[in-house]
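[1] Please find the sequence and the predicted model below.
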Amino acid sequence: METMKIFAASILWYPLFLVPALIGFVPFGFIHRDDKRFVKSDFLALTVPWLLWLVLMAIFSTGKKSLSNLVEAVVVGGIVAILYLALSIALRNEKINRTLGNQIVCVLGCMASFLVYYFTPGLPE
């Protein structure tokens, strides 16, 4: 039952991740708007790390972490923003595949999501 409450509240939690992530994605979009249209891999890194963090919170943190740990979503969003800014710089300076770069951002975002969840202790409410 606790897991269902977490998934139901996740609609309200997504902006905690999305707003910091957009801080890095919006400049990326403006800089690379002439390259081509946005593809699925552009938006994958805006959802997959958050979904991984959400699943970790729903399954493994029942009774261990409180709602104070929602700050983890903000941290993961900030890390994704930094990764998008780094990808933007890499695409400008090097001739790398944009889809591959987005997939790298997604994988690194997922790793950051897992590490932030794992190393952040349960905060008191």
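    It's in. All values reported here derive from a predicted model rather than from experimental measurement.
[2] hey, let's count contacts and neighbours off CA atoms from now on
    OK.
[3] residue nearest the centroid of the chain?
    Pro49 (4.1 Å; Cα atoms, centre = their mean).
[4] Just list the residues touching the closest residue to Gly101 other than its chain neighbours, thanks.
    Computed as Cα to Cα, 6 or more residues apart in numbering, the closest residue to Gly101 that is not its neighbour in sequence is Leu87, at 6.5 Å. By Cα atoms under 8 Å, 6 or more residues apart in numbering, the contact set of Leu87 is Phe28, Gly101, Asn102, Val105.
[5] ok, and here's another one to check against it:
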Amino acid sequence: MKRDLSNLLLAMLVLFLVANCGTGPDPEPIPQTEILEIRLTPDTAAVGDTVLIHCVIEDSLDERFKFYWSLDEERLIPINGTITGPKIRWKASGFEYLEAGEVTIVGGDVRVDNGSEDSVAVTKLIDIPVKQVD
């Protein structure tokens, strides 16, 4: 009887170890690409002017990627007829209240997604300096 109880306990221990083997924290999601940099041309937008924003990614030749810009949509100006490409123009309007020489920072972000279900889209914050030049 003692032997049967020992075998039962051993079997239960083995089942417990097998059931819990490999559990732990979920693995980190795999990013679809890497955002290398955000280029602003010019690096500071004058009030009323536009700035070209270019999101440079590691897989720049992969045409599946779409770029979702989280900036005021009424200020976005399409490049080549689209606002989901790696480049966008943004108009620095509505900042006429700034004093001459004063700079404000407008924040937003860009999300880059190729639609893949086995990896995750990547996002990067954008800071656009806007300066009153008058």
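    Alright, I've got the coordinates. What you are looking at is a predicted structure, and each value in this text was computed from that prediction instead of being measured.
[6] Give me the TM-score for this pair.
    Overlay of the two chains. TM-score (TM-score structural alignment, normalised by the length of the first structure): 0.31; 72 aligned residues with a Cα RMSD of 5.2 Å.
[7] before we move on, back to that, name the element the residue nearest to the centre of the first structure belongs to?
    helix 48-60 (DSSP states H and E).
[8] Report the buried residues of the helix or strand just after that helix.
    Going down the chain from helix 48-60 of the first structure, the next helix or strand is helix 71-93, by DSSP H and E. Counting neighbours by 16 or more other Cα atoms under 10 Å, one finds that the buried residues in helix 71-93 of the first structure are 72-88, 91.
[9] what's around the residue nearest to Gly78 of the first structure when sequence neighbours are not counted, how many residues?
    Nearest non-adjacent residue to Gly78 of the first structure, counting by Cα to Cα, 6+ apart: Pro20, 5.0 Å away. Residues lying near Pro20 of the first structure (other Cα atoms under 10 Å) number 20.
[10] what about Ala90 of the first structure, distance to Phe7 of the first structure?
    Separation of Ala90 of the first structure from Phe7 of the first structure (Cα to Cα, to the nearest Å): 36 Å.
[11] Which helix in the first structure has the most residues?
    helix 2-31 (DSSP state H).
[12] Which secondary structure elements does the next helix or strand after it sit against?
    Once the chain leaves helix 2-31 of the first structure, the next helix or strand it forms, by DSSP H and E, is helix 40-44. Under the contact criterion of 3 or more Cα pairs under 8 Å, 6 or more residues apart in numbering; DSSP states H and E, helix 40-44 of the first structure touches helix 98-119.
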